[in-house]
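Asks: next come a sequence and a model predicted from it.
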Amino acid sequence: MKRRITFIQRVDAGFDPQQAVLTPTSLSVRDLDAAREDRITVGLDQLPEELRAVLEKSHELHLRWASERPYDAVAPFASRVSPGLHVHYTPLEAERSPEALCTLLRTVVGPNEDSQYKDCLKPEESFITPPLLSTRFASSASLQYYTRLSSVENLVRYIRNAVCDQISINNAECHTQADALLSVDSLDIDYDSISHALTLSGHWAGPPKGGWTDQFKKPSSSADQIEFGLLGAEPGLEPEEIKMGGLLAVVGQDKKLTPTMFSFPSRHHSLIEPASYTVSFAPPTGLHPTMSISMPRSSLKRPRAPSDATCALHTHLTLPSTIFGDQYQLATKDPLFLESHNLVALRALSGEMDLEAPDWVVKQWGSTWLLELATPPEALENTADSSNWTATIPLHLRYLPPSETGYRTAHVPWPVVFWACTAEDGTKMSVNPFDRANLGWDGLFGPRTLFYQLQPAGDRLVEDLDVPVLRLEGGDGLFQGKYIELGTCAVISLGFLWVLWKLVRVAWVSGVGSNAEVRRTQAPHDKKE
C-alpha cells in the first residue's frame, strides 16, 4: 500500500518549522492551516473478493463524490463536479457489463431514502453514454451514472467492515483513516486495468478548527510507503503552469524534510481574482422551473490564459431524472431566445430526453447538459460594476408518483461554472502529479484545454423544488386519489353514454327516414294498379 499526504498552504500563510517534525519512525504536524489531500493506492490482492471481482471485469472505473457543503477549491485541486455521486465506467468487454457493479453500488454507496435514488439495475440500462466530442481524450469513460448522495457514511462503513481486514496495516489505524473520510469535501476512487491498482483520494478544502494536528507513523511493512508534502502553490511563469514549493519527505526513510521547487502544466486552475456564482429558481416554480445562474460582473473578467487563446464561459448541468431540459428548445439558433436567457449555444447533451415520459417509466438516471453562457460586452473593461449578470435556463419537471401530501421534492444539484480556454498547440498536459480527469465535462473539450473554475457561493449546493403530484387517500381536499379516480370513471361513463345516445339517435333517424322514402316510392305504383 502506498499513501501520499499533501498539505497545500496559502502563499501568505505563516509557517513555523516546529509545525512539521520528522523523526526516524514518524512525522508529526501541528496546527497547520492548509488544504489537504490523502491518496491511498492498494493492489487488487488487498481488496475484498466482491470488489475485486467487479474491478477485474472493468477496463476503468472512476467514482467522483462532492459534498453539498460549499467549499473553496484551490490549486492544484481546483476542479469541481456537481454535488452527489458520479460514476464513470468502461467495461472490459464492450458488449458485456457485469450486474455486480450495480449490486456493489447499492451496497457501498446506497443513498438515503429521500434522495430519489434511481435504482441501478444494469449498466447498459441505468447508465448513460456521454458525448465524447474529443476522440483524442482517451481517458473519458464510456458510461456514466449519477445519484444524489448527501453523505459517504455507507462507503466508510464498507471500508471499515470489508476493506480494513484485507489491508496489511493496523486495523485500528485503518478505521481511523476511514472515519476521517466523513468530513471530506470531495472524494475520488479510481481503477484502471493497466495499473491493476485502486486509488482513493480524499480532499479537504480547509483545516478543522485549530488546524491540522496529526502523526504519521513509519509503515510496519517494507512494501508500504508514506510520502509527505507540505507545499504552496501559485501561478507559474507560463499561463498554463502551476508553480509549487515546500518540503517533501518519505516517512521512515528520509532523515529530514527536503526543500523542493517545481512547476508543471495543469488543465485546471483557480482564478486569480475571486469569482463566484449562485443558483436559484424563481418562485413559484410550477412544472416548468427556470434555473438562474447569477454572477457578479467582477467575476467575469477574462482568465489569465495565453493572449492568443479563445476563452468562453460554460456551465455543465447534471440533472436527475425528475427534471430535464427540452433539447429542441435549448438547441435553437434563435438569437432572440438566446439573448433573452444570456445563452450562446447548447454544446453537448446526453441521457434521457423523452419529453413526455413520467419519472416512474424512465430507467436511466437523468441527463447532462453543457451550455456556453454569454458574457456582458463590458465585462473586460468594467469590472467595478456591482450588479449581477444572470443566465437563465428553462427546465421541465417530470410527473412524479403520488404522495399523501400532494407534493414531492425534486433535488437539483448546482451546476459547475467555468471558463474553457484553448491552449497553445505545443502545450503538454501529461506530467501532473495532481491531475484529475473523468469529471463528466472535461472530456467534452480538447486535451489541451485550460479550465478556470468559478466558486459556488451558497449555504447548500442543492436546490429543493416542490413538485405537485396526485394526492393519495388519507389527505384532505377534493384532489385525493380516490376522488379523482371516481371522477374520472364518472366522466368516462357519461361520455360513453353520450356517444351511445348519439349513435342510437342517428340510427333511429336514419331508420325513420328510410321507411318514409320507401312509402313515397311505392305509393304511385299502387295507385296506378
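Replies: Everything's here; your move.
Asks: for the rest of this, base every contact and every neighbour count on C-alpha atoms.
Replies: OK.
Asks: any idea how far residue 157 is from residue 413?
Replies: 25 Å (Cα to Cα, to the nearest Å).
Asks: ok, the two, which is more surrounded?
Replies: Neighbours per residue, other Cα atoms under 10 Å: of residue 413 and residue 157, the larger number sits with residue 413, 22 against 16.
Asks: what helix or strand does residue 101 sit in?
Replies: Using DSSP states H and E, the element containing residue 101 is helix 100-108.
Asks: which elements pack onto the helix or strand hosting residue 519?
Replies: Following DSSP H and E, one finds residue 519 within helix 481-528. Helices and strands touching helix 481-528, by 3 or more Cα pairs under 8 Å, 6 or more residues apart in numbering; DSSP states H and E: there are none.
Asks: now that helix, how far from the centre of its chain.
Replies: 61 Å (Cα atoms, centre = their mean, to the nearest Å).
Asks: what is the end-to-end distance of stretch 414-424?
Replies: By Cα to Cα, one end of stretch 414-424 lies 31 Å from the other end.
Asks: could you list the residues in contact with it?
Replies: 80-83, 240, 277, 279, 303, 305-306, 309-318, 448-456, 461-463 (Cα atoms under 8 Å, 6 or more residues apart in numbering).
Asks: list the buried ones in it?
Replies: 414, 415, 416, 417, 418, 419, 420, 421, 422, 423 (16 or more other Cα atoms under 10 Å).
Asks: among those residues, which are in helices?
Replies: Using DSSP state H, no member of those sits in helices.
Asks: list just the nearest of those to residue 329.
Replies: residue 415 (19.3 Å; Cα to Cα).
Asks: second structure follows, compare the two:
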Amino acid sequence: MVLTVLSSIDPPHGFHRTIRTSITLRDQDRDAEWIHLVEAKEEKETPCSLHLYYELPLLVFVDPYELANYQHLYTFELRGNANLELPVAAMGSNGTSLILKLNPKLVSLGPHSHVDVIDIKVPIHLRYGEISDSTSHRSAEMAWPEVFLSCGLDVPTPDSMSLTSYNLSEEIMSSSFDGRALFRPSQPFPANQTTRSAVITAPTGQSADMAQVRLGTALTMMGMFWYMVYIACLTARRLRLGVEFGFGKRLGSKVE
C-alpha cells in the first residue's frame, strides 16, 4: 500500500477558506498492509481508526457548528480557546488543535479497486490581527495535517505494515486516546510536496486609520439611532390614528 497525503488551502486569500486534504491509497499488497485495520466491513467495528490532526495558529480558528455539517465524513474534537469572536490580541499564547476521526466507510477499497482517494474539507476562518504601525498584513505558519491511526493495545501491528509509532501531547493522549496505541504510515507525503506547512496571511488594521474608523463608527451609530427614532415615531403615529379611527367608527355605529 502506497499512501500519499496532499493538502492545500482554497481560496489562497480572504478571511474564510477551506483546508482540502486528499489521502490517496494505492493498493499494491492488500494482504500485508494496514488498510484492513481501518476499512469498514459488514458494519463491524474496525480494529483501528484513521485520524487527521491539525495544529492551528492563533490567527486561524474553526467553527464547531460548521464542522457538524460534515458528520457524514468525520467526527471531531476541538481543543483550546474556541471563542469565535476574539481577536488575536485576546487569545493568549496558545492556538487550538483539531482531531478528526474519519468515517471508516470512506476507506473501502473494492476487490477490483486499486486506487482510493479520500477527500476531506475543513472550513477555517481568520481572526482580526493586532493593530500595527508598520505593516498592513499579519502572517502565521500552519503545519499541514498529520495522518495517524489509533489502535487498541491488543491489535498486532507487524513491521510489514509500514507503520511507525506516533505520539501526541500527554494531555491529548490521556483524555482522548487512553488505552490506545498511535501509529502513522511511513512517508505519507508525496515527493512533489516540498513544504510541510503553509503561510496564512490576513489584512490588519493600522494605527494611522484609527481616527477615521472611530469617526465612521460614531457617525454610523448616530445615523442608526436617528433612523430608529424616525421609525418609532411613524409607528406611534400609525397606531394612534388606528385607535382614533376605530373609536370613531364604533361611536358612529352606536348612534345609528
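Replies: Ah, there it is. Not measured: the values here are computed from a predicted model.
Asks: got a TM-score for the two of them?
Replies: The TM-score (TM-score structural alignment, normalised by the length of the second structure) is 0.65; 212 aligned residues with a Cα RMSD of 3.9 Å.
Asks: returning to what we had before: residues in the second structure aligned with the helix holding residue 101 of the first structure?
Replies: Aligned using TM-score structural alignment, helix 100-108 of the first structure spans no residues in the second structure.
Asks: what range in the second structure does the helix or strand following that helix sit on?
Replies: Under the assignment DSSP H and E, the closest C-terminal helix or strand after helix 100-108 of the first structure is helix 123-126. Alignment note (TM-score structural alignment): helix 123-126 of the first structure is unmatched in the second structure.
Asks: which parts of the second structure are helices?
Replies: Using DSSP H, helices in the second structure cover 35-38, 64-67, 170-176, 210-255.
Asks: in JSON lines, list the ones you listed along with distance to residue 88 of the second structure and mean neighbour count.
Replies: Putting the helices of the second structure into JSON lines (distance: least, Cα to Cα, whole Å; neighbours: other Cα atoms under 10 Å) gives the following:
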{"stretch": "helix 35-38", "distance to residue 88 of the second structure": "38", "mean neighbour count": "20"}
{"stretch": "helix 64-67", "distance to residue 88 of the second structure": "18", "mean neighbour count": "12"}
{"stretch": "helix 170-176", "distance to residue 88 of the second structure": "24", "mean neighbour count": "12"}
{"stretch": "helix 210-255", "distance to residue 88 of the second structure": "18", "mean neighbour count": "11"}
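Asks: let's have the ones you listed in TSV, adding distance to residue 106 of the second structure.
Replies: As requested, these are arranged in TSV below (distance: least, Cα to Cα, whole Å):
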stretch	distance to residue 106 of the second structure
helix 35-38	10
helix 64-67	17
helix 170-176	22
helix 210-255	49
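Asks: nearest to residue 12 of the second structure, of the ones you listed?
Replies: Here helix 64-67 is closest among the helices of the second structure (Cα to Cα), at 20.0 Å.
Asks: follow-up on the earlier one: which of the contacts of stretch 414-424 of the first structure fall within strands?
Replies: Among the contacts of stretch 414-424 of the first structure, the ones falling in strands (DSSP state E) are 277, 279, 311-318, 450-453, 455-456, 462-463.
Asks: weed out the non-buried ones from these.
Replies: 277, 279, 311-318, 450-453, 455-456, 462.
Asks: distance check, the residue nearest the centre of the second structure against residue 55 of the second structure.
Replies: Computing the C-alpha centroid of the second structure and ranking residues by Cα atoms, centre = their mean puts residue 62 first, at 3.5 Å. In this structure, residue 62 of the second structure and residue 55 of the second structure are 11 Å apart, going by Cα to Cα.
Asks: mutual contacts of the two, please.
Replies: Counting by Cα under 8 Å, 6+ apart, nothing touches both residue 62 of the second structure and residue 55.
Asks: now the helix holding residue 101 of the first structure: buried residues?
Replies: 100, 101, 102, 103, 106, 108.
Asks: likewise stretch 59-79 of the second structure?
Replies: 59, 60, 61, 62, 67, 73, 74, 76.
Asks: would you point out the most distant pair within these?
Replies: 59 and 73 (25.7 Å).
Asks: now the equivalent of residue 95 of the second structure over in the first structure. Nearest residue, chain neighbours left out?
Replies: The alignment partner of residue 95 of the second structure in the first structure, by TM-score structural alignment, is residue 366. Excluding the flanking residues, the one nearest residue 366 of the first structure by Cα to Cα, 6 or more residues apart in numbering is residue 321, at 3.9 Å.
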